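**Student:** build me a model from this:
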Amino acid sequence: MTDHKDYFGESVAATYDESTAGMFTADAVDPAVAVLAELAGDGRALELGVGTGRIALPLAARGVEVHGIELSRAMADRLRAKPGGEAIGVTFGDFTTARAPGTFSVAYLVFNTIMNLTTQDAQVDCFRNVAAHLAPGGTFVIEVMVPQLRKLPPGQNAVPFHVGETRLGFDTYDTATQAMASHHVRVENGEGSFHSVPFRYVWPAELDLMARLAGMRLRDRWADWDRSPFTADSESHVSVWEKTDG
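**Tutor:** I've put the predicted structure just below:
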């Protein structure tokens, strides 16, 4: 995302909801929306990487005013075509620098989207940009995986995350640079396709330091949206930082 390349163009946006259908279920969406609605209170919510509205639409349906920042116009078109989508304001641009109008009680990045920023500098800039959007006492929420390096035996750099009859997905890691990529192989009607997206994996403690640099401090960290405890065996975390300066 730091090179402003759109990896979620028309070909990805057209099937995004179907390809990530498991993340659109009530079990996946409702706990996240409940936490974000509580943090928003009577204020506004800002979603970085609003996409097709998986979280923004149900959050808005609970009475929270939601604004999104989005790089992909194709993804935003899907959002606007859905019931309630026109009520979600969208600012187009890279969420390290793009400024949405007004201030917000909560800002959030879900579904590993912080890793779309492929350098440490960009991730730091994201925290600073969020802090500039938040009202004093506002919160920033990130949902992101814990890097699965424990699954890498010596000499291996790939970890599969989906193996099916028509689809293969695997992540590759460079432990020297924290660069990684997700690779998607599909075979449909006898024809194959390949899609790859670069990421930068990031550790919880590293995120905490980024927050401190932006004038925020850690308030909560859970293993999931259900607020279950975060442990050494957790494969993901939901972290909440609070803006401490004015």
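
**Student:** when you work out contacts or count neighbours from here on, use the C-alpha atoms and nothing else.
**Tutor:** Noted.

**Student:** the residue most central in space within the chain and E143, how far apart?
**Tutor:** For the chain, the residue sitting closest to the mean C-alpha position, by CA atoms, centre = their mean, is T113 at 2.7 Å. Distance, T113 to E143, using CA to CA, to the nearest Å: 8 Å.

**Student:** in the protein, which spans are helices?
**Tutor:** Shown for the chain, the helices assigned by DSSP state H span residues 10-13, 16-19, 26-40, 56-61, 73-81, 120-133, 204-213.

**Student:** what residues does the strand of greatest length in the chain touch?
**Tutor:** Assignment by DSSP state E gives strand 134-145 as the longest strand of the chain. For strand 134-145, contacts defined as CA atoms under 8 Å, 6 or more residues apart in numbering pick out 39, 103-115, 130, 235-246.

**Student:** I have a second one here; can you model it like the first so I can compare?
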Amino acid sequence: MSAFPYDTSVQSSYASLFADRYDDWFAASNTESTVGFLAALAKEGPPGPLLELGSGTGRVALPLASLGLTVEGLDASPEMTARLHAKPGGSAVRVTLGDFSAPPRPADTGRYALVYAAGGTFAELDTQDAQRRCLASAAQRLRPGGRLALDAHLPEALATRGTGTQPVDTPGEGFVLRTRTLHPARQQYTSDYAVLDDGRMRHVRVSFRYFTPGELDLLAELAGLRLVRRTGGWSGRPLADSSSHHVSVYERPA
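**Tutor:** Take a look at the predicted model:
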């Protein structure tokens, strides 16, 4: 007999189930480099506020706001947003609840100097059409000369060393196992998380769509954006054959 209860159902939303524990389990180790990259990028374009697509619990937005930048968020989860606003400085970050692949409201058209998505958030839009609509929406939100930045897996690295089962390095209490499975016929991958939470094992599945940098560039071009540069991560290191991720920066031409 199992030593603890096991919930065999697939939970549809990690955001609603684990918002209060998300930072303990999934606080990314690259937060400092992500914030530094984006803060420097904000200085390159026109003045104006920043917008995070999928602001979550504020892992990136709050440190950016603490630097004196005006940061806003767009997120589908009220639970995650409540966690953001409960943190020190959270009241300074205005978050709109909604789908970041949807067209912007009139008041948000041409409003932002920098729009960004971090932590693989963009890939959670798991169809090409949703990703295309997101890029088009981001372009409409940007001021002329404004920038869009997002990170993503390189498909070759994902296929060769990004799948299988491994424990998630969690800085807080709890135990998390992730199984990542590639679905080439759909150009998608799923991450199944087995989470030991308060003596109960829970299962959460998140679906993603991967893409080549070339496909991303084409979708961005269709949205009226041009590639400014691509790096091998938020550290800003050059993109190389050994890179597992890329960060792509686009501009809405003035």
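
**Student:** and P160 of structure 1, which of the helices of structure 1 is closest to it?
**Tutor:** Among these, the nearest to P160 of structure 1 by CA to CA is helix 16-19 (16.3 Å).

**Student:** now do the closest one: distance to the chain's middle.
**Tutor:** On the basis of CA atoms, centre = their mean, to the nearest Å, the separation between the geometric centre of helix 16-19 of structure 1 and that of its chain is 16 Å.

**Student:** try stretch 217-227 of structure 1
**Tutor:** Distance, stretch centre to chain centre, for stretch 217-227 of structure 1: 15 Å (CA atoms, centre = their mean).

**Student:** can you check stretch 81-90 of structure 1 too?
**Tutor:** Remark: stretch 81-90 of structure 1 is offset 19 Å from the chain centroid, using CA atoms, centre = their mean.

**Student:** next one: stretch 44-55 of structure 1
**Tutor:** Chain-centre distance of stretch 44-55 of structure 1: 9 Å, with CA atoms, centre = their mean.

**Student:** what's the answer for stretch 60-70 of structure 1, then?
**Tutor:** Relative to the mean C-alpha coordinate of its chain, stretch 60-70 of structure 1 is positioned 15 Å out (CA atoms, centre = their mean).

**Student:** in structure 2, which residue range corresponds to that stretch?
**Tutor:** Residues 65-75 of structure 2 are the counterpart of stretch 60-70 of structure 1, counting by TM-score structural alignment.

**Student:** which parts of the matching stretch are buried?
**Tutor:** Neighbour counts using 16 or more other CA atoms under 10 Å place 65, 69-75 of stretch 65-75 of structure 2 among the buried residues.

**Student:** now stretch 222-235 of structure 1
**Tutor:** Neighbour-count burial for stretch 222-235 of structure 1 [16+ other CA under 10 Å]: 222-225, 230.

**Student:** could you tell me where that stretch falls in structure 2?
**Tutor:** Stretch 222-235 of structure 1 corresponds to residues 231-244 of structure 2 when matched by TM-score structural alignment.

**Student:** for stretch 29-38 of structure 1, same thing?
**Tutor:** So stretch 29-38 of structure 1 is aligned with residues 31-40, judged by TM-score structural alignment.

**Student:** what lies in contact with the matching stretch?
**Tutor:** Under CA under 8 Å, 6+ apart, the answer for stretch 31-40 of structure 2 is 59-60, 63-64, 118, 234-236.

**Student:** how close does the residue lying closest to V93 of structure 2 once chain neighbours are set aside get to E124 of structure 2?
**Tutor:** The spatial neighbour of V93 of structure 2 that comes closest, neighbours along the chain excluded (CA to CA, 6 or more residues apart in numbering), is E72 at 5.2 Å. Taking CA to CA as the measure, E72 of structure 2 and E124 of structure 2 are separated by 20 Å.

**Student:** what of R237 of structure 2?
**Tutor:** Applying CA to CA, the value for R237 of structure 2 to E124 of structure 2 is 25 Å.

**Student:** next: A27 of structure 2.
**Tutor:** Here the distance between A27 of structure 2 and E124 of structure 2 works out to 18 Å (CA to CA).

**Student:** between those two, who's got more neighbours?
**Tutor:** When neighbours are counted by other CA atoms under 10 Å, E124 comes out ahead of the other of A27 of structure 2 and E124, with 18 against 15.

**Student:** the more buried one matches what in structure 1?
**Tutor:** E124 of structure 2 maps onto N116 of structure 1 when the alignment is built from TM-score structural alignment.

**Student:** I'd assumed V202 was in contact with its match.
**Tutor:** No: counting by CA atoms under 8 Å, N116 of structure 1 does not reach V202; the two are 10.8 Å apart.

**Student:** picking up where we left off before, quick check: the residue nearest to V93 of structure 2 touching G90?
**Tutor:** No: with contacts counted by CA under 8 Å, E72 of structure 2 stays clear of G90, the gap being 10.5 Å.

**Student:** wait, what's in contact with the residue of structure 1 positioned farthest from its centre?
**Tutor:** Among residues of structure 1, the one most distant from the C-alpha centroid is G190; the distance is 32.9 Å, by CA atoms, centre = their mean. Listed by CA under 8 Å, 6+ apart, G190 of structure 1 has no contact partners.

**Student:** any idea how far it is from T166 of structure 1?
**Tutor:** 10 Å.

**Student:** got it, and G53 of structure 1?
**Tutor:** Taking CA to CA as the measure, G53 of structure 1 falls 27 Å from T166 of structure 1.

**Student:** between the two, which is the more surrounded one?
**Tutor:** Between G53 of structure 1 and T166, counting by other CA under 10 Å, G53 is the more crowded of the two (24 against 12).
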